[in-house]
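Visitor: Following is a predicted model, sequence given first.
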Amino acid sequence: MRMDFLTLFPEMFHGVLNTSILKQAQDKKAVEYQVTDFRSYSENKHQKVDDYPYGGGAGMVLTPQPLFDAVEDASAASHAKPRVILLCPQGRRFTQETAEELAEEKHLIFICGHYEGYDERIREQLVTDEISIGDFVLTGGELGSMVIADSVTRLLPEVLGNKDSAVTDSFSTGYLEHPHYTRPADFRGMKVPDVLLSGHHKRIEEWRRKEALKRTYERRPDLLDIERLHAEEKKWLDEIKNSRDS
């Protein structure tokens, strides 16, 4: 996969893209990152990329020319048709499902804006996806694009050391992830559940599924689709509810 980041602040990406899993992914040739300062595409003699909005109003608006040229150049660098992602609080909410969808692509281009907003022609003609990482406003799109890049990169083949790690993550299964424990088995009187020390793989797997269901019910009940639960899961959910009421 290739990921292009079009930004006015390329220095923001250096530490993130060259650390931990994102760096390992580059080393393994699973992904290539390209960070471009789209100010360099400005045809304005002062390299301005923003202007006052027609009709008046507060703030400045990004002009179309630099971003059109930058996206066209980035698109030409790959044989695959890119998904062009505009980081925007008006976009659809980013989820694990969206990450899994984007991980199937060969080329992603992130437009990281600043100021009051974008000229509407950028949205209408350049962008394939408008994405928000949450119902809040950031100074620019850089942090959001890095969040998405991290989430997508770890799903690419061979990036994580254990191929099952991403499959069992929270949200990938539809539930929040079950609790984890490691050595020592008894820490200051706080003990690891016996089932995890039993070596009985079927019972361990059942415990993990139950705990994932319980954690989801307690913390994110909005994720539960009761109608799609298996009969066994509905029985577990009833037990969870009864234990909380008693």
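Guide: Here it is on my side, so go on. Numbers count the residues shown, from 1 in each chain.
Visitor: only C-alpha atoms for contact and neighbour calcs from this point on.
Guide: Fine.
Visitor: and the spatially closest residue to C112 that is not a sequence neighbour, what does it touch?
Guide: Using C-alpha to C-alpha, 6 or more residues apart in numbering and skipping residues adjacent in sequence, the residue nearest C112 is G141, 4.1 Å away. Contacts for G141 (C-alpha atoms under 8 Å, 6 or more residues apart in numbering) come out as L87, C88, I111, C112, G113, H114.
Visitor: and with 6 Å instead?
Guide: With contact set as C-alpha atoms under 6 Å, 6 or more residues apart in numbering, G141 has these partners: L87, C112, G113.
Visitor: Show me which of those is closest to E233.
Guide: Distances from E233 to those, taken as C-alpha to C-alpha, are shortest for L87 (37.5 Å).
Visitor: and that closest one, helix, strand or coil?
Guide: strand (DSSP: H, G, I helix; E, B strand; the rest coil).
Visitor: Make JSON lines from the contacts of G141 and add distance to F5 to it.
Guide: Shown next, in JSON lines, are the contacts of G141 (distance: C-alpha to C-alpha, whole Å):
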{"residue": "L87", "distance to F5": "11"}
{"residue": "C112", "distance to F5": "7"}
{"residue": "G113", "distance to F5": "11"}
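Visitor: Neighbour count for the residues you listed - can I get that in a markdown table?
Guide: Shown next, in a markdown table, are the contacts of G141 (neighbours: other C-alpha atoms under 10 Å):
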| residue | neighbour count |
| --- | --- |
| L87 | 25 |
| C112 | 21 |
| G113 | 22 |
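Visitor: Got another one to weigh against that:
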Amino acid sequence: MTWTASVLTLYPEMFPGPLGVSLAGRALQDGLWSLETVQIRDFATDRHRSVDDTPAGGGAGMVMRADVLAAAVDDMLERRPGVPMLAMTPRGRPLTQAMVRELAAGPGLSVLCGRFEGIDERLFEARPVVPVSIGDYVLSGGETAAMVLLDACVRLLPGVMGAPTSGEEESFEAGLLEYPHYTRPQEWEGRTIPEVLRSGDHAKIAAWRKARAVEDTRSRRPDLMERHWGAPRQPPSGERQDDEGELT
């Protein structure tokens, strides 16, 4: 069965967009995955095809209506039972590589793209829609976030990447950032490729890469070290805490 992505959006013309080129695009052409878009406005019931309204309690902007979105979601759940339904929103759970691997191993997914000030919260209370965020920032809409999610999944599908092991030694796969990479020329602007990488000693190379992955993760993403390796964060200043919790 082909891995299939269904995108519920107000702007179906945005797709496939970047997903139509490079690895994802070639895989789409080769039938390794498929993509469909659903226009949310098709489920509106008034003559203006309204999908939003003013926020309860006042405030700026508009909110996507639960009744219209529920109609679109119900149609998708009926057509694709058992397929995960996600909604891209800054209020969602953080997207992780583990989540991506789980989604890529399934039959596909359905993605609801939020717009305006957000989605009526009652939709998440009434339907099995999982809110997901790609980061601690706000976009104009969920479409670009959905593209990030789909690209992350598609590249892991069988046959998409050239070598089956291409996705194994990457950032976040083992709770660490990936080690740094180098290529020719051997010397560039006075900087040379680390000697160990030119040694041909695979054991030393593997040890160096692991050490650099740990070092770079500790300095750039201490939150990952704390989450996956149990290493406590150090204060940004580099100061250490004593047993009483005081900075020393």
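Guide: Perfect, I can see it now. It should be emphasised that the depicted structure is a prediction, and the values quoted were computed from it without experimental measurement.
Visitor: Fetch the TM-score of the aligned pair.
Guide: Once superposed, chain against chain, the TM-score is 0.84 (TM-score structural alignment, normalised by the length of the first structure); 230 aligned residues with a C-alpha RMSD of 2.3 Å.
Visitor: Of the contacts of G141 of the first structure, which are still contacts in the second structure?
Guide: On the basis of both residues aligned by TM-score structural alignment, their matches' C-alpha atoms under 6 Å, what survives of the contacts of G141 of the first structure in the second structure is L87, C112, G113.
Visitor: What ranges does the second structure have for its helices?
Guide: Remark: helices assigned in the second structure by DSSP state H are 22-29, 66-79, 97-104, 122-126, 142-154, 202-220, 222-224.
Visitor: Please identify the most buried of those.
Guide: Highest mean neighbour count of these: helix 142-154, a mean of 22 (counted as mean count of other C-alpha atoms under 10 Å).
Visitor: Next, the angle helix 22-29 makes with it.
Guide: Angle between the axes of helix 142-154 of the second structure and helix 22-29 is 80 degrees (criterion: axes from the mean of the first three to the mean of the last three C-alpha atoms, to 10 degrees).
Visitor: Spatially central residue in the first structure, please.
Guide: Central residue of the first structure (C-alpha atoms, centre = their mean): I148, 3.2 Å from the mean position.
Visitor: Nearest to A74 of the first structure among the contacts of G141 of the first structure?
Guide: C112 (14.1 Å).
Visitor: wait, which of the helices of the second structure is closest to S133 of the second structure?
Guide: Comparing the helices of the second structure by their distance to S133 of the second structure (C-alpha to C-alpha), the top pick is helix 142-154, with 7.8 Å.
Visitor: and that closest one, how far from the first structure on average?
Guide: Aligned to the first structure and superposed, helix 142-154 of the second structure gives a mean residue distance of 1.0 Å (mean C-alpha distance after the TM-score superposition for the first structure).
Visitor: How far away from the center of its chain is that helix?
Guide: Put simply, helix 142-154 of the second structure sits 6 Å off its chain's centre (C-alpha atoms, centre = their mean, to the nearest Å).
Visitor: Excluding chain neighbours, what is closest to the residue nearest to the centre of the first structure?
Guide: Using C-alpha to C-alpha, 6+ apart and skipping the chain neighbours, the partner closest in space to I148 of the first structure is A99 (7.1 Å).
Visitor: Just name the closest of the contacts of G141 of the first structure to A58 of the first structure, please.
Guide: Of all these, A58 of the first structure sits closest to G113, with 16.2 Å by C-alpha to C-alpha.
Visitor: contacting residues for that closest one?
Guide: Residues near G113 of the first structure by C-alpha under 6 Å, 6+ apart: G140, G141.
Visitor: So what does it match up with in the second structure?
Guide: Correspondence of G113 of the first structure to the second structure, assessed by TM-score structural alignment: G114.
Visitor: again with R2 of the first structure
Guide: Aligning on TM-score structural alignment places R2 of the first structure opposite T4 in the second structure.
Visitor: Distance check, that match against W33 of the second structure.
Guide: Separation of T4 of the second structure from W33 of the second structure (C-alpha to C-alpha, to the nearest Å) stands at 6 Å.
Visitor: And for V196 of the second structure?
Guide: Counting by C-alpha to C-alpha, the gap from V196 of the second structure to W33 of the second structure is 40 Å.
Visitor: again, but for D201 of the second structure
Guide: 40 Å.
Visitor: These two: which is more packed in?
Guide: Each of D201 of the second structure and W33 has its neighbours counted (other C-alpha atoms under 10 Å); W33 has more, 22 against 10.
Visitor: Once you drop chain neighbours, what's closest to that one?
Guide: Distance criterion C-alpha to C-alpha, 6+ apart; nearest residue to W33 of the second structure, sequence neighbours excluded, is W3 at 4.8 Å.
Visitor: got the contact list for that neighbour?
Guide: With contacts defined as C-alpha under 6 Å, 6+ apart, W3 of the second structure is in contact with W33, P107, G108.
Visitor: hang on, E170 of the second structure packs against E178?
Guide: Yes - assessed by C-alpha atoms under 6 Å, E170 of the second structure is found in contact with E178 at 5.1 Å.
Visitor: Which one's more surrounded, the two?
Guide: For E170 of the second structure versus E178, neighbours defined as other C-alpha under 10 Å are more numerous around E178 (19 against 14).
Visitor: For that one, which non-adjacent residue is spatially closest?
Guide: The spatially closest residue to E178 of the second structure, leaving aside those adjacent along the chain, is S171, at 4.2 Å (C-alpha to C-alpha, 6+ apart).
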